[in-house]
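> This is a predicted model, with the sequence first.
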Amino acid sequence: MSTIDYRRHYAGLPTIEVRELPDDSWLSDSATVAWRISATPWSRPPKPIGQVLDAFFERADTSLVTAIVIGPWGDPSESSKGVIERLSGEAERLPALRSLCLGDIDREESEISWIQQSDITPLLQAFPQLERLDVRGGTGLALTPVRHESLRVLRIETGGLHGAVTRAVAAGDLAALEDLELWFGVEDYGGSTTVSDLEPILRGDRLPALRHLGLQNAEFQDDIAAAVATAPIVARLETLALSMGGLTDAGAEALLTGQPLTHLRQLDLHHHDLSDAMMRRLTEALAGVEVDLSEHGAPYVAVEE
């Protein structure tokens, strides 16, 4: 599951569900909420995602909308392509949009591996002022390297992240990006990212503003830790997350014997398989760092199917 509750708040705003509004309602102060747009086959009466999008564009002052959360877009087997095309095609009506979540779908509605994503490149091309993009689901997900001068937060949550997507992120020109979080998942659900795919990210040449890096939920979490231990970008980070992947003592040893991490404010290692002795070593060596060692005894990735 996601570590963020997009249904209640998003981008610092309370979330309002479009399909739950009375049919005759109209919210003029549209900048005060994050608009959640969703359609499920189980809603009564069911409303296709196109109809819900129509209601949003008719009843919101879209010139003021700053945040949108896209939930289920119908049957879990349907692709997000139609939603992406609609939003991209309506970009001129959304000049203030700064934050967008695509795929706020919880386990009760669909396992993360069942979410059918598509090419998210058009969103970044259509919204050059977008500052935050959150994507959930890796099946069918695609991305072409882009230059984007405004994006500050990029989070991709998957149970299996294809290496081509990781390489596209790494090859992008994202000069303003401050927060990058990638969930890699497992090979059985499409995960094909390798440590070598992460090399440009770990060098940091294209990410001069990065302050938070999350390389998480990986079968190869120890290998990531070993690469991070000597990565040039780490010296510029304020927070680092290597959580959700069952980190073992081998990976933690690499962190302790690598470059100093004492400059970090936070080191997130939750959902790990570290020994008691190694946890003590970490907390002693990083006494001034907030180290999250919760969910002890978890040898596998946290999110896969």
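Right, received. Where do you want to start?
> use CA for all of it now, contacts and neighbours both
OK.
> Tell me how far residue 165 lies from residue 59.
According to Cα to Cα, to the nearest Å, residue 165 stands 35 Å off from residue 59.
> Between these two, which is the more surrounded one?
Set side by side, residue 165 and residue 59 show more neighbours around residue 165, with 21 against 18, by other Cα atoms under 10 Å.
> Quick check: which element contains the more buried one?
helix 163-171 (DSSP states H and E).
> Distance from the chain centre to that helix, please.
Distance, stretch centre to chain centre, for helix 163-171: 14 Å (Cα atoms, centre = their mean, to the nearest Å).
> burial of the nearest residue to residue 173 once chain neighbours are set aside, as a residue count?
With Cα to Cα, 6 or more residues apart in numbering as the criterion, residue 173 has its nearest non-adjacent residue at 4.4 Å, and that residue is residue 147. Neighbourhood size, residue 147 [other Cα under 10 Å]: 15.
> I figured residue 147 hits residue 171, correct?
No - counting by Cα atoms under 8 Å, residue 147 does not reach residue 171; the two are 9.3 Å apart.
> Report how many residues lie close to residue 24.
7.
> so which strand or helix has it?
Here residue 24 is assigned to no helix or strand, by DSSP H and E.
> Identify all contacting residues around the helix or strand encompassing residue 277.
According to DSSP H and E, residue 277 maps onto helix 276-285. Contact with helix 276-285 is made by 249, 252, 256, 291, 293, as judged by Cα atoms under 8 Å, 6 or more residues apart in numbering.
> can you give me the strands for the chain?
9-10, 13-17, 34-39, 67-73, 99-102, 132-136, 153-157, 179-185, 212-218, 239-241, 266-268, 290-292 (DSSP state E).
> returning to that earlier point: tell me what the helix holding residue 165 is packed against?
helix 199-203 (3 or more Cα pairs under 8 Å, 6 or more residues apart in numbering; DSSP states H and E).
> mind listing what's buried in the helix it packs on?
Buried residues in helix 199-203, counting neighbours by 16 or more other Cα atoms under 10 Å, are found at 200-203.
> so can I have a markdown table of those residues showing distance to residue 273?
What follows is the buried residues of helix 199-203, written out as a markdown table (distance: Cα to Cα, whole Å):
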| residue | distance to residue 273 |
| --- | --- |
| 200 | 28 |
| 201 | 26 |
| 202 | 24 |
| 203 | 28 |
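> of all those, which comes closest to residue 127?
Proximity of the buried residues of helix 199-203 to residue 127 (Cα to Cα) peaks at residue 201, which lies at 23.3 Å.
> which residues sit in contact with that closest one?
The contact partners of residue 201, taken as Cα under 8 Å, 6+ apart, are 170, 207, 233.
> Please name the residues that touch the closest residue to residue 9 other than its chain neighbours.
When the adjacent residues along the chain are set aside, residue 9 lies closest to residue 15, with 5.1 Å between them (Cα to Cα, 6+ apart). Counting by Cα under 8 Å, 6+ apart, residue 15 makes contact with 6-9, 33-36.
> go on, residue 11?
Contacts of residue 11 by Cα under 8 Å, 6+ apart are 34, 67, 99.
> Adding neighbour count and distance to residue 155, write these out as a markdown table.
Converted to a markdown table, the contacts of residue 11 look like this (neighbours: other Cα atoms under 10 Å; distance: Cα to Cα, whole Å):
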| residue | neighbour count | distance to residue 155 |
| --- | --- | --- |
| 34 | 27 | 17 |
| 67 | 27 | 15 |
| 99 | 22 | 12 |
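> Second structure for comparison follows:
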Amino acid sequence: MTIGDHLDALYRLPAYNFPGPDARTDDLPEPDAFAWRISGGVYDAEEEWTQAFARFCEAVDTTRVRALIVGAWEEAYDSDPSSVVEALVAARERFPALRALFVGDMVVEECEISWINQTDLTPLLVAYPDLEEFGVRGGSGLRFPALEHRALRRLTMEAGGLPAEVVRGVGASDLPALEHLDLWLGTPDYGGDSEAADLEPILSGARLPRLRHLALRNSEMQDAVAAAVASAPVVARLEVLDLSMGILTDEGAAALLAGQPLTHLKKLDLHHHYLSEALQDRIRRTIETEGVEVDLDRDDADEEQEDDGTVWRYVAVGE
């Protein structure tokens, strides 16, 4: 599976594309009614992202903007968004109402998720201490050194492979308001070199007292993640546990069921899995019958067997 659709909303606001350089900007909607997507272009862009952003700042009352979506920038497959970060940091005084920011909203026709180059995005969180939602797509070159942010409620990192350094940076950060954490761990083929041990600071919950929704998904090591989650202290306070999109087999699911009770959850999401029918039935009897919503949709989780008996399984989003 690839990313085929742009974000349709952010911060509970519908997404709106800021017009290109040849379009009218005298009939734009109210600044606080939409999440504004600003894009340049990956190939043969009419203007650079920073030029589009400058036009946006002139055309829109930025003091009322609540959500921004950073779309394509020029040659994203070869260039990181350092200039984007610098422009947003420099404009911080112009966006006092900004509460949500997503960097890298590109679909497969623009740039494969594994090709999107990123950089250190923490200067954005430092520049905008009132941000409540922050998201990023693409793990190549992504950095996230530990920081403190007291307002952030939702953190999303989508990648075909999330670097271990980033996972450890998130775990070492002080995020006392965080309620929703979504990490696409990915595969080593695309830079996802973390191990289950790297998740321990997150799973302890020590720095995440308000966490209610935890997604550790799209992982090649989903069995090891499930085993670690089985005894994780943070689980007792969760409402949603999401271990979907990865290579979850009977081994990992059995470890999860053998651990602490999960019947307090509102939802357990395991879609895109490699579980036997017997294990799925066991999950339904153990958890779903207790009123927990359980997603066991296999989606496109297919396996391939070579002539030598080797079985290949795939995460939902890789390249």
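Perfect, I can see it now. Values in this document were obtained by computation on a predicted structure and should not be read as measured data.
> Just give the TM-score of the two.
Scored against TM-score structural alignment, normalised by the length of the first structure, the superposed chains reach a TM-score of 0.95; 304 aligned residues with a Cα RMSD of 1.7 Å.
> one step back: list the residues that contact both of residue 147 and residue 171 of the first structure?
Common neighbours of residue 147 of the first structure and residue 171 (Cα under 8 Å, 6+ apart) do not exist.
> related to what we said a few turns ago, so which of the contacts of residue 15 of the first structure hold up in the second structure?
Counting by both residues aligned by TM-score structural alignment, their matches' Cα atoms under 8 Å, the members of the contacts of residue 15 of the first structure that carry over to the second structure are 7-9, 33-36.
> follow-up on the earlier one: of the buried residues of helix 199-203 of the first structure, just say which sits nearest to residue 129 of the first structure.
residue 201 (22.6 Å).
> what's the spacing between the closest one and residue 242 of the first structure?
Counting by Cα to Cα - residue 201 of the first structure and residue 242 of the first structure are separated by 14 Å.
> just residue 181 of the first structure next, same as before
10 Å.
> Looking at the two, which one has more neighbours?
The neighbour comparison of residue 181 of the first structure against residue 242 (other Cα under 10 Å) goes to residue 242, with 27 against 19.
> dump the residue contacts of the more buried one.
214-217, 221, 224-225, 267-270.
> Need those in a markdown table (columns: neighbour count and distance to residue 40 of the first structure).
Converted to a markdown table, these look like this (neighbours: other Cα under 10 Å; distance: Cα to Cα, whole Å):
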| residue | neighbour count | distance to residue 40 of the first structure |
| --- | --- | --- |
| 214 | 18 | 31 |
| 215 | 21 | 31 |
| 216 | 30 | 29 |
| 217 | 29 | 28 |
| 221 | 27 | 35 |
| 224 | 24 | 37 |
| 225 | 24 | 40 |
| 267 | 21 | 38 |
| 268 | 18 | 34 |
| 269 | 24 | 35 |
| 270 | 22 | 33 |
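> for those, which one is nearest residue 48 of the first structure?
Using Cα to Cα, the contacts of residue 242 of the first structure come closest to residue 48 of the first structure at residue 217, 32.9 Å.
> What lines up with the closest one in the second structure?
The pairwise alignment with the second structure assigns residue 217 of the first structure to residue 218, based on TM-score structural alignment.
> Then residue 260 of the first structure?
So residue 260 of the first structure corresponds to residue 261, using TM-score structural alignment.
> picking that back up, quick one: which of the contacts of residue 11 of the first structure hold up in the second structure? List them.
The contacts of residue 11 of the first structure retained in the second structure, by both residues aligned by TM-score structural alignment, their matches' Cα under 8 Å: 34, 67, 99.
> The first one pairs with which position in the second structure?
The criterion is TM-score structural alignment: under it, residue 34 of the first structure has residue 35 as its aligned partner in the second structure.
> got the contact list for that match?
Residue 35 of the second structure touches 9-11, 13-16, 65-69, counting by Cα under 8 Å, 6+ apart.
> measure it to residue 17 of the second structure for me?
Residue 35 of the second structure is 9 Å from residue 17 of the second structure, by Cα to Cα.
> got TSV for the contacts of residue 242 of the first structure, with distance to residue 298 of the first structure too?
Below are those laid out as TSV (distance: Cα to Cα, whole Å):
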residue	distance to residue 298 of the first structure
214	18
215	17
216	14
217	11
221	12
224	17
225	17
267	17
268	14
269	11
270	9
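> From the residues you listed, pick the one nearest residue 114 of the first structure.
Using Cα to Cα, the contacts of residue 242 of the first structure come closest to residue 114 of the first structure at residue 217, 17.3 Å.
> surely that closest one meets residue 247?
No - assessed by Cα under 8 Å, residue 217 of the first structure is found out of contact with residue 247, at 9.6 Å.
> any idea how far residue 241 of the first structure is from residue 176 of the first structure?
For residue 176 of the first structure relative to residue 241 of the first structure (Cα to Cα), the value is 20 Å.
> Repeat that for residue 41 of the first structure.
For residue 41 of the first structure, the distance to residue 241 of the first structure - Cα to Cα - is 36 Å.
> if you count what's nearby, which of these two comes out ahead?
residue 241 (20 against 15).
> wait, isn't residue 174 of the first structure in contact with residue 149?
Yes - judged on Cα under 8 Å, residue 174 of the first structure makes contact with residue 149 at a distance of 6.1 Å.
> the more surrounded of these two?
residue 174 (22 against 15).
> Which residues are in contact with the nearest residue to the more buried one once chain neighbours are set aside?
Spatial nearest neighbour of residue 174 of the first structure, excluding adjacent residues (Cα to Cα, 6+ apart): residue 148 at 5.4 Å. Shown in contact with residue 148 of the first structure (Cα under 8 Å, 6+ apart): 124-125, 128, 172-175.
> just residue 239 of the second structure next, same as before
212-213, 264-267.
> how about CSV for those, with neighbour count added?
Shown next, in CSV, are these (neighbours: other Cα atoms under 10 Å):
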residue, neighbour count
212, 19
213, 21
264, 16
265, 22
266, 17
267, 21
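> The closest residue to residue 60 of the second structure other than its chain neighbours: what's it in contact with?
The shortest distance from residue 60 of the second structure to any non-neighbouring residue, by Cα to Cα, 6+ apart, is to residue 31 (6.5 Å). Neighbouring residues of residue 31 of the second structure by Cα under 8 Å, 6+ apart: 60-62, 64-66.
> which of those residues lies closest to residue 305 of the second structure?
Nearest to residue 305 of the second structure out of the contacts of residue 31 of the second structure is residue 66 (Cα to Cα; 49.2 Å).
> roughly how far apart are the closest one and residue 102 of the second structure?
Residue 66 of the second structure is 12 Å from residue 102 of the second structure, by Cα to Cα.
> now the helices for the first structure?
49-59, 81-89, 121-126, 163-171, 199-203, 221-228, 249-257, 276-285 (DSSP state H).
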